[in-house]
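mind looking at a prediction? Sequence and model below.
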Amino acid sequence: MTEPDLTDSDDVPTRKPSRAPWAVAAAAVLVALGLVFWLVAAPGDDDSPGTPDAASADAGFARDMAVHHQQAVELSYIVRDRTDDEDVRRLAYDIAQTQANQRGMLLGWLDLWSLPKTSADGYMAWMKGDGHIGHEAPEEGSLMPGMATTAEMGRLGKVSGKEAEVLYLQLLTDHHMGGVTMARACAEQCEVPQERQLAQSMVEGQQSEMELMADMLKERGSAPR
């Protein structure tokens, strides 16, 4: 199914994105090219790791976070059609754009490493036994801890106005909490420097967004779940 066009001038929030589309695309390309250089130049360097294997934290994080990010994009597409509130629509726009770009980078790395985008071991296997969330069972209808269930996704598509705003902010807060835990694990365990840097930027960015969402929920007489 074709995703809605977030660049439609009638629907996009009035604030312009902080970076022009060509700049965002160029940044993603530069990061990918940097990783290509690292993969080509580093194998002979004893201080540099080789290409990650399918069971590595690098591959596991890239696979799972790509799926995790996709749901955040989907939730953001849904809420922008369920409310007229400019602040919520702007936040949804920013989250959709940021996480779609990061998802592209993660999938691009898997392609560069010639690794599959799914694992027979299931989601979060790379985190099990490390004191993170990998040992926790997700709720029924949810692929990973922190992700919305199928029932919650369906409910968001049916409510509107303030109810949709509150539900979206609560779901995204939970979603970000799971994402931050995953990103912290990669920042500690991943071997590829560029991936560790991306993971750390996710931690910082999503923590900032959680603070913003807590304030937005308070303005609506609610709170994170």
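Great, that's in hand.

CA atoms for contacts and neighbours, from now on please.
Will do.

list the buried ones in the helix or strand where Met65 lies?
Element membership of Met65, judged by DSSP states H and E, is helix 57-80. Buried residues in helix 57-80, counted by 16 or more other C-alpha atoms under 10 Å: 57-73, 75-80.

comparison target below:
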Amino acid sequence: MTRTYWAAVCAVVLALLFAAGAVTVAAGNGNEHHGGASSAASRTPGEDSADAGFARDMSVHHQQAVEMSFIVRDRTKDEDVRRLAYDIANTQANQRGMMLGWLDLWELPKTSPDEPMAWMAGAGTGGGGHGGHGTHGAGGAHEARDGALMPGMATRADLAKLREADGEQAEILYLRLMTAHHKGGVTMARGCADRCEVGAQRSLARGMVDAQASEIALMAHLLKERGASLRP
């Protein structure tokens, strides 16, 4: 557990350094084509932009995925599930570090007075999570309930059940919760791919869509191996 924790910490540190370099390079390239400080300033996302909203919300979304993955690693000895949990924790801690690094570079707060998902307004997207959490049609407003602030997020009750489960029961619950979590994350990432203006962040969002779709397929296979379906 200690080794995994420090691996995740190192991933976040490296991600912050990568984010700094990526945004600096992006700004430099932009200056070559558009010239002047005013052009660079115009490309810095505003506090209420899709870029800032996605970075804030997905950072919170990712943090829960990391938390769930650490929990299940302590609740099972199955190598396939433990390997998946490690990969998800490492990847999403890394990506979270990148997004928080961008917010620092843009000199924007990491929290917003707006409701979560406000940057998705007008999307009318789904991506409901475990237990029926989802969005409300037009406007893309998400009903936050029992700690589930965004589409796909587990509730506090869900997390408590995961902490109490053991062995195959923990594996199945984790796979169900993480499948819903990934589906919500894919919805958000597609929203950024459509709305975000910073090229590096759009690329990151597209990568999230592809990677999480692949992991959703893997988790469906792991559930099937355990004689379980996506729903209880």
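All right, it came through fine. Keep in mind the model is a prediction, meaning the values are calculated, not measured.

circling back: tell me the residues of structure 2 aligned with the next helix or strand after the helix holding Met65 of structure 1.
As assigned by DSSP H and E, the chain's next helix or strand after helix 57-80 of structure 1 is helix 86-112. With TM-score structural alignment applied, helix 86-112 of structure 1 matches the range 79-105 in structure 2.

ditto for stretch 149-159 of structure 1
Using TM-score structural alignment, the residues of structure 2 aligned to stretch 149-159 of structure 1 are 155-165.

in what helix or strand does the equivalent of Gly207 of structure 2 over in structure 1 lie?
Superposed on structure 1 with TM-score structural alignment, Gly207 of structure 2 falls opposite Ser201. Using DSSP H and E, Ser201 of structure 1 sits in helix 193-219.

and that helix, how far from structure 2 on average?
Aligned to structure 2 and superposed, helix 193-219 of structure 1 gives a mean residue distance of 0.2 Å (mean C-alpha distance after the TM-score superposition for structure 1).

buried stuff in that helix?
195-196, 198-203, 206-207, 209-210, 213-214, 216-217.

elements contacting that helix?
Applying 3 or more C-alpha pairs under 8 Å, 6 or more residues apart in numbering; DSSP states H and E, one finds that helix 193-219 of structure 1 makes contact with helix 161-189.

for the helix it packs on, which positions count as buried?
Residues of helix 161-189 of structure 1 classed as buried by neighbour count (16+ other C-alpha under 10 Å): 164-187, 189.

report the buried residues of the helix or strand hosting Lys161 of structure 2.
Element membership for Lys161 of structure 2, per DSSP H and E: helix 156-164. Across helix 156-164 of structure 2, burial judged by 16+ other C-alpha under 10 Å covers 158-159, 162-163.

Ala228 of structure 2: which of the residues you listed is nearest?
Leu162 (16.1 Å; C-alpha to C-alpha).

quick one: contacts for the closest one?
68, 71-72, 170, 173-174 (C-alpha atoms under 8 Å, 6 or more residues apart in numbering).

mean deviation of the match of helix 86-112 of structure 1 from structure 1?
Counting by mean C-alpha distance after the TM-score superposition for structure 1, stretch 79-105 of structure 2 comes out at 0.3 Å.

helix, strand or coil for Gly124 of structure 2?
coil (DSSP: H, G, I helix; E, B strand; the rest coil).

correct me if wrong: it contacts His142.
No - between Gly124 of structure 2 and His142 there is no contact under C-alpha atoms under 8 Å: 10.1 Å.

the two - which one has more neighbours?
A count of neighbours by other C-alpha atoms under 10 Å puts His142 above the other of Gly124 of structure 2 and His142, at 24 against 13.

map that one across to structure 1 for me.
His142 of structure 2 maps onto Glu136 in structure 1, with residues paired by TM-score structural alignment.

enumerate every residue touching the residue lying closest to its match once chain neighbours are set aside.
Distances taken as C-alpha to C-alpha, 6 or more residues apart in numbering place Pro145 nearest to Glu136 of structure 1, at 7.1 Å, with adjacent residues excluded. Counting by C-alpha under 8 Å, 6+ apart, Pro145 of structure 1 makes contact with 133, 136-139, 178.

what do you get for Glu188 of structure 1?
By C-alpha under 8 Å, 6+ apart, the residues touching Glu188 of structure 1 are Arg196.

what's around the counterpart of Gly122 of structure 2 in structure 1, how many residues?
Mapped onto structure 1 by TM-score structural alignment, Gly122 of structure 2 lines up with Gly129. Neighbours of Gly129 of structure 1 under the rule other C-alpha under 10 Å: 10.

my guess is Gly129 of structure 1 contacts His135. True?
Yes - taking contacts as C-alpha under 8 Å, Gly129 of structure 1 lies within contact range of His135: 6.9 Å.

what touches both of those two?
With C-alpha under 8 Å, 6+ apart, Gly129 of structure 1 and His135 have no common neighbours.

in structure 1, point out the residues matching stretch 179-197 of structure 2.
Residue span in structure 1 matched to stretch 179-197 of structure 2, by TM-score structural alignment: 173-191.

how much distance is there from that stretch to the middle of the chain?
10 Å (C-alpha atoms, centre = their mean, to the nearest Å).

ok, the residue nearest the centre of structure 1 - contacts?
Nearest to the geometric centre of structure 1 sits His69, at 3.0 Å (C-alpha atoms, centre = their mean). The contact partners of His69 of structure 1, by C-alpha under 8 Å, 6+ apart, come to 99-100, 103.
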